[in-house]
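Novice: Predicted model, plus sequence, below.
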Amino acid sequence: MTHDDRRRGDRRGDRGRRPHDRDRRRPRDTDPRRVALGVLEEVEAHDAYANLLLPARLAEADLSPRDRAFATELVYGTIRWQRLYDELIGRAARRDPDRLARRVRWILRLGAHQTLHMRVPGHAAVNETVRLARQTREDRAAGLVNAVMHRLVDRDPADWDAELRRDLPADRYLSVRWSHPEWIVRALRRALAADGRLPGDDARELEALLAADDAAPVVNLVALPGIADRDTIPGAESGTVSPFGALLAHGDPADVCGHGVRVQDAGSQVAALALAAAPGDVPATASAATAADRDATAPGSAADQTCGATASERWIDVCAGPGGKTALLAALAARRQPDASVAANEPVPHRAQLVRDALAEAGFADVPVAEGDGVTALAAGEWDRALIDAPCTGLGALRRRPESRWRKTPADLATLTGLQRRLLDAAVAGAHPGALIAYITCSPHVAETRRQIEGVLERHPGALEVLDTAAVLADAGVDLAAAAAGTGFAPVGTGAPGLQLWPHVHGTDAMFISLLRRRA
């Protein structure tokens, strides 16, 4: 879960219109390029997110299914590749692209995307881009747009790439070629190395990861076990990572969701399964008592006589929004430990409501959702298994949230890693012997993953045991080797005190999962 999940773009309202204007219907746009341009301008101007804004704009437009798909690719693709496009536009325009008017820059980016990454013929890309400039009151820039687009299409992409490779230092070349900020390129290189994946100076896997971030992801679905069957989802095929995951290559996920079927990345599914499948070592007295009650379980006491009985475990998801993992945990608990209780905590009210909605749709409306602080919830100790899906930079989900790569900065790390550290320390403080902790981030950054686990082990020497997450998941039916088949890369890394998933290896978001057990 990331802070990006907690933000919403501004929407235009009726403020400033005369009363009778509200009754006039705005003509519905029939041009997918113009729709895409409007979305891109709003994303930049209002710090909005395309996945929230685009569906609303498509609903307002009068587009065929084909044109809706065209507009969607224009929006997401142009955002992903804008670093590359700005570099090429600057070279073709022979000026700094930042000096161009904002709308002209977006128009040229849209044109570059059509000619470089879509199957739009060069002459059509030029003509349509110039037409878009004229239709959007950029007549004076039409000549410049025409000249730049002609220079872009007149050269083969391989020639542009050779020029970039020759002119730019190594990291800047990778940043431009794969359209990532340089600091993210360096962070991903370090993360791969920490996972034992970069021997010597081999950059092949780094480029594969960057390329995976730039590929449009297939929609991942989850069929909640005991509620839905992934084999009966219309138009979907079974995924290779999650035993209850499915892939929807075509169609609208809204047409198949509901009744236990949700959109959820396979990496997120596997993270919830890891906690549910981890072997328990929880005394019955610990599961049945609160922290205060456990003080009364001295040898010879009545409570002590129940040791060895089957535990009714308490599971908690402390950073639960928007609720996908909580719903899956509830379904897994119902199958694996019918006597287990599940609870959720989400400090942001509107996200807490999303958790309640997700649970209600899945038939688990009785699962309580608190709106307190996650640190407080963990320190209270009223749990046997805790899922900490810690707020993070979200560098593992760049393919799904393309704007994030341009909005995150290294400065964000200080706040996020501090919160992650507090969550882990609270979990250790609240955990009774045998309690299980799943620490998860949707980021491979070493400061948010490996170093956090190393740090909590150092701060609490002897208090925690690190479980073999890959082995736990293998026992639960997760075949990482099958997921990595054909990629040429190892299914499991060698360096992290947990399991690091990768989009270029497993087809998931880059989720990090570490399982910890509290020792006596």
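Specialist: Right, received. Where do you want to start? Numbering: from 1, shown residues only.

Novice: CA atoms for contacts and neighbours, from now on please.
Specialist: Fine.

Novice: measure the nearest residue to W178 once chain neighbours are set aside to A429 for me?
Specialist: Excluding its sequence neighbours, the residue lying closest to W178 (C-alpha to C-alpha, 6 or more residues apart in numbering) is L210, at 6.0 Å. Using C-alpha to C-alpha, to the nearest Å, we find L210 at a distance of 39 Å from A429.

Novice: isn't A194 right next to G495, touching?
Specialist: Yes. At 5.2 Å, A194 counts as touching G495 under the criterion of C-alpha atoms under 8 Å.

Novice: neighbour-wise, which of the two wins?
Specialist: Neighbour count, other C-alpha atoms under 10 Å: between A194 and G495, A194 has more, with 20 against 16.

Novice: residue boundaries of the helices in the stretch 251-400 of the chain?
Specialist: 266-277, 284-288, 291-294, 324-336, 349-361, 374-379 (DSSP state H, counting those that start in this stretch).

Novice: so the residue nearest to W178 touches S175, yeah?
Specialist: No. The pair L210 / S175 is not scored as a contact, 9.1 Å apart, by C-alpha under 8 Å.

Novice: joint contacts of these two?
Specialist: V185 (C-alpha atoms under 8 Å, 6 or more residues apart in numbering).

Novice: roughly how far is stretch 160-169 from the heart of the chain?
Specialist: How far stretch 160-169 lies from its chain's middle: 31 Å, per C-alpha atoms, centre = their mean, to the nearest Å.

Novice: Stretch 381-389 now?
Specialist: With C-alpha atoms, centre = their mean, you get 22 Å for stretch 381-389.

Novice: okay, now A291: neighbour count?
Specialist: By other C-alpha under 10 Å, neighbour count at A291 equals 17.

Novice: if I look at it, how far off is G381?
Specialist: In terms of C-alpha to C-alpha, A291 sits 6 Å off from G381.

Novice: E128 now?
Specialist: Where G381 is concerned, E128 sits at a distance of 62 Å (C-alpha to C-alpha).

Novice: between the two, which one's more packed in?
Specialist: For the pair E128 and G381, the greater number of neighbours falls to G381 (20 against 16), based on other C-alpha under 10 Å.

Novice: Do I have it right that the more buried one meets A435?
Specialist: No. G381 is beyond contact range of A435, at 9.5 Å (criterion: C-alpha under 8 Å).

Novice: Name the residue closest to the centre of the chain, please.
Specialist: A397 (3.4 Å; C-alpha atoms, centre = their mean).

Novice: so when I look at V130, I'm seeing a helix, right?
Specialist: Yes. The assignment for V130 by DSSP: H, G, I helix; E, B strand; the rest coil puts it in a helix.

Novice: Enumerate every residue touching V153.
Specialist: T115, G122 are the contacts of V153 under C-alpha under 8 Å, 6+ apart.

Novice: try this one next to it:
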Amino acid sequence: MSHPPRRGRRPNDPRRGRASGPSGGRPPQVDPARQVAAELLAAVRADDAYANLKLPELLAAHGLSGRDAALATELSYGTSRTKGQLDAILSACSTRPLDSIDPPVLDALRLGAYQLLRTRIPPHAAVSATVDLVRAGGRPGAAGFVNALLRKVSAHDLDGWLAELAPASDDDPTGHLALTTAHPSWIVDAIGDALGPRRDELADALAADNQSPAVHLVARPGRIARDELTAESGGTPARYSPYGLYLPAGNPGALAAVADGRAAVQDEGSQLVALTLAEAPLDGSDERWLDLAAGPGGKAGLLGALAARRGATVDAVEISPHRADLVRRTVSGLPVTVHTADGRDPGLPAGSYDRVLLDAPCTGLGALRRRPEARWRRQPADVAELTRLQRDLLQSAAGLVRPGGLIGYVTCSPHLVETAAVLNRRPKDLEIVDATELVPGNPAADAPLDGPVPGTVQLWPHRHGTDAMFLALLRRS
């Protein structure tokens, strides 16, 4: 969690460094938490690594736990999340364009600026530790440059820099929110458009993206009762999902129930959209279910557990062999058959499924709080390619579901092009079923649930505490 900037020294702070000169005549002393954060930034930049997947690997490799692991997580996630904002401030302080700075040095500058502007680490310690990180790396000669530049950054706190650099809200509301909330402008506009008549919630929605979310667990029905999982984990029952709970802290993988597959890590919004499809009223047979884009398997695992209790079976389709293997491990022991195939043409019997879940590949704008680097990795040009894939997959789902059967079209994105626009071009024999009253736990009683098309559902982090999941329930006529 980020803390407001605070100047001055904290007594007995174990992170306090020495004088912040570029060398001080001493060998560099690299703090292991900062080293992990630097390696994480390098992996994201150079290898397109996913921060939430790479960080546990780095923490284990360096043997970090407790406070050191927490600091590494805060610095790596926070720096990744606010990169654009940090770059604006660094650019204002630098005599060189940022794109001319060696990438590892720029990573270190971002780490240092984040510590100065968004943590309670004393300025001299933040600068000194960053200089040591550079001196110990491949560009030791850049230490003086880094020292001088970070001293300029430390001249103001974050509010001071934003007051100086952000455009006035009245003149450029998008630009103002983009810099002050550390989002690209196109994402600010996309989320504002998705909020529609409730655009006055935009600042709250963007702020929610910058909050570290709690870990959500799901107790797989028939395998472990939620009360039992609550007792084992020390968590608290979720507000809406009858199988969900919130884990306050700790490593969920260390729980026996998670390790043996009785429970899993799954955002409550992800649970709700799968449960809504599985529990929606259906005429006729209800024996064959399909998850058409199943990787990495969270929803397939929940559907499989529900199907086992109702005498149904699930086919799960995943195009990536690696992700298909992840699905197989996730659904082990459940009545789920995994197919490594393209969901656009999976080779399955047409018109044979009673319920079809299509959790379509998307921009992921609804899960920015869980994927800190995603907002800077995605580009507006990505949207068109993804929506073509979404329409093709929905066309495939329409051919696989039986007449009278149900499709749950889901995206972890509120972007209107991925939600309303795809529905507006759906196959003509798919009619929208009003799902707003079918979501378990009735989240609409707490905050508006209506999506951009009548009858559809849009969850929000700032309203419901879930990822911004979209659901359209469709019946084949």
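Specialist: Thanks, I have it. Note that the structure is predicted; figures quoted are calculated from it, not measured.

Novice: List the TM-score for the superposed pair.
Specialist: TM-score of the superposed chains, computed with TM-score structural alignment, normalised by the length of the second structure, equals 0.87; 438 aligned residues with a C-alpha RMSD of 2.1 Å.

Novice: Show me what P65 of the first structure aligns to in the second structure.
Specialist: With TM-score structural alignment as the criterion, the equivalent of P65 of the first structure in the second structure is G66.

Novice: The second structure: which residue goes with the residue nearest to the centre of the first structure?
Specialist: Under TM-score structural alignment, A397 of the first structure pairs with A367 in the second structure.

Novice: Could you find the closest non-adjacent residue to that match?
Specialist: Closest to A367 of the second structure by C-alpha to C-alpha, 6+ apart is D467, at 5.3 Å.

Novice: Can you verify the residue nearest to W178 of the first structure is assigned to a helix?
Specialist: Yes. Counting by three-state DSSP, L210 of the first structure is found in a helix.

Novice: so how far is D425 of the first structure from it?
Specialist: 33 Å.

Novice: Repeat that for L419 of the first structure.
Specialist: As judged by C-alpha to C-alpha, L419 of the first structure and D425 of the first structure stand 10 Å apart.

Novice: what does A360 of the first structure give?
Specialist: Counting by C-alpha to C-alpha, the gap from A360 of the first structure to D425 of the first structure is 32 Å.

Novice: who's more crowded, the two?
Specialist: D425 (20 against 14).

Novice: nearest residue to the more buried one other than its sequence neighbours?
Specialist: Closest to D425 of the first structure by C-alpha to C-alpha, 6+ apart is V456, at 6.8 Å.

Novice: Which helix or strand contains that neighbour?
Specialist: helix 450-459 (DSSP states H and E).

Novice: Distance from the chain centre to stretch 322-335 of the first structure, please.
Specialist: Using C-alpha atoms, centre = their mean, the offset of stretch 322-335 of the first structure from its chain centre is 18 Å.

Novice: cool, stretch 306-322 of the second structure as well?
Specialist: Relative to its chain's centre, stretch 306-322 of the second structure lies at 24 Å (C-alpha atoms, centre = their mean).

Novice: now swap in stretch 81-101 of the second structure and tell me
Specialist: 24 Å.

Novice: Name the residues that touch that stretch?
Specialist: 79, 106, 109-110, 113-114, 149, 152-153, 161, 165, 179-184, 210, 372-373, 375-376.

Novice: one step back: distance to P169 of the first structure for the helices of the stretch 251-400 of the first structure - can I get that in CSV?
Specialist: Formatted as CSV, the helices of the stretch 251-400 of the first structure follow (distance: least, C-alpha to C-alpha, whole Å):
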stretch, distance to P169 of the first structure
helix 266-277, 34
helix 284-288, 57
helix 291-294, 57
helix 324-336, 42
helix 349-361, 43
helix 374-379, 43
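
Novice: nearest to A223 of the first structure, of these?
Specialist: Smallest distance to A223 of the first structure across the helices of the stretch 251-400 of the first structure (C-alpha to C-alpha): 8.9 Å, for helix 324-336.

Novice: Identify each buried residue in that closest one, please.
Specialist: Within helix 324-336 of the first structure, the residues scored as buried using 16 or more other C-alpha atoms under 10 Å are G324, K325, T326, A327, L328, L329, A330, A331, L332, A333, A334.

Novice: Also stretch 128-140 of the first structure?
Specialist: E128, T129, V130, R131, L132, A133, E138.

Novice: What's the match for the fourth one in the second structure?
Specialist: Alignment of R131 of the first structure against the second structure is given by TM-score structural alignment, with D132 as its counterpart.

Novice: ok, now how distant is whatever residue of the first structure lines up with T436 of the second structure from G381 of the first structure?
Specialist: T436 of the second structure maps onto A470 in the first structure, with residues paired by TM-score structural alignment. For A470 of the first structure, the distance to G381 of the first structure equals 27 Å [C-alpha to C-alpha].

Novice: distance of R119 of the first structure from L40 of the first structure?
Specialist: Where L40 of the first structure is concerned, R119 of the first structure sits at a distance of 21 Å (C-alpha to C-alpha).

Novice: the more surrounded of these two?
Specialist: The neighbour comparison of R119 of the first structure against L40 (other C-alpha under 10 Å) goes to L40, with 25 against 10.

Novice: which parts of the helix or strand encompassing the more buried one are buried?
Specialist: For L40 of the first structure, the host element (DSSP H and E) is helix 32-46. Across helix 32-46 of the first structure, burial judged by 16+ other C-alpha under 10 Å covers P32, R33, R34, V35, A36, L37, G38, V39, L40, E41, E42, V43.

Novice: which ones are touching the first one?
Specialist: For P32 of the first structure, the contacting residues are L63, D67, R68, F70, A71, by C-alpha under 8 Å, 6+ apart.

Novice: do that again at 7 Å, thanks
Specialist: P32 of the first structure is in contact with D67, R68, F70, A71, counting by C-alpha atoms under 7 Å, 6 or more residues apart in numbering.

Novice: between the helix or strand containing the second one and helix 32-46, how many degrees?
Specialist: In other words, R68 of the first structure. When elements are assigned from DSSP H and E, R68 of the first structure belongs to helix 65-80. The directions of helix 65-80 of the first structure and helix 32-46 differ by 40 degrees, with axes from the mean of the first three to the mean of the last three C-alpha atoms, to 10 degrees as the criterion.

Novice: Next, the buried residues of whichever helix or strand comes after helix 65-80 of the first structure.
Specialist: Going down the chain from helix 65-80 of the first structure, the next helix or strand is helix 82-93, by DSSP H and E. Neighbour counts over helix 82-93 of the first structure (16+ other C-alpha under 10 Å) mark Q82, R83, L84, Y85, D86, E87, L88, I89, G90, R91, A92, A93 as buried.

Novice: Reformat these as TSV; add distance to D156 of the first structure.
Specialist: Formatted as TSV, the buried residues of helix 82-93 of the first structure follow (distance: C-alpha to C-alpha, whole Å):
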residue	distance to D156 of the first structure
Q82	19
R83	19
L84	15
Y85	14
D86	17
E87	15
L88	12
I89	15
G90	17
R91	14
A92	13
A93	17
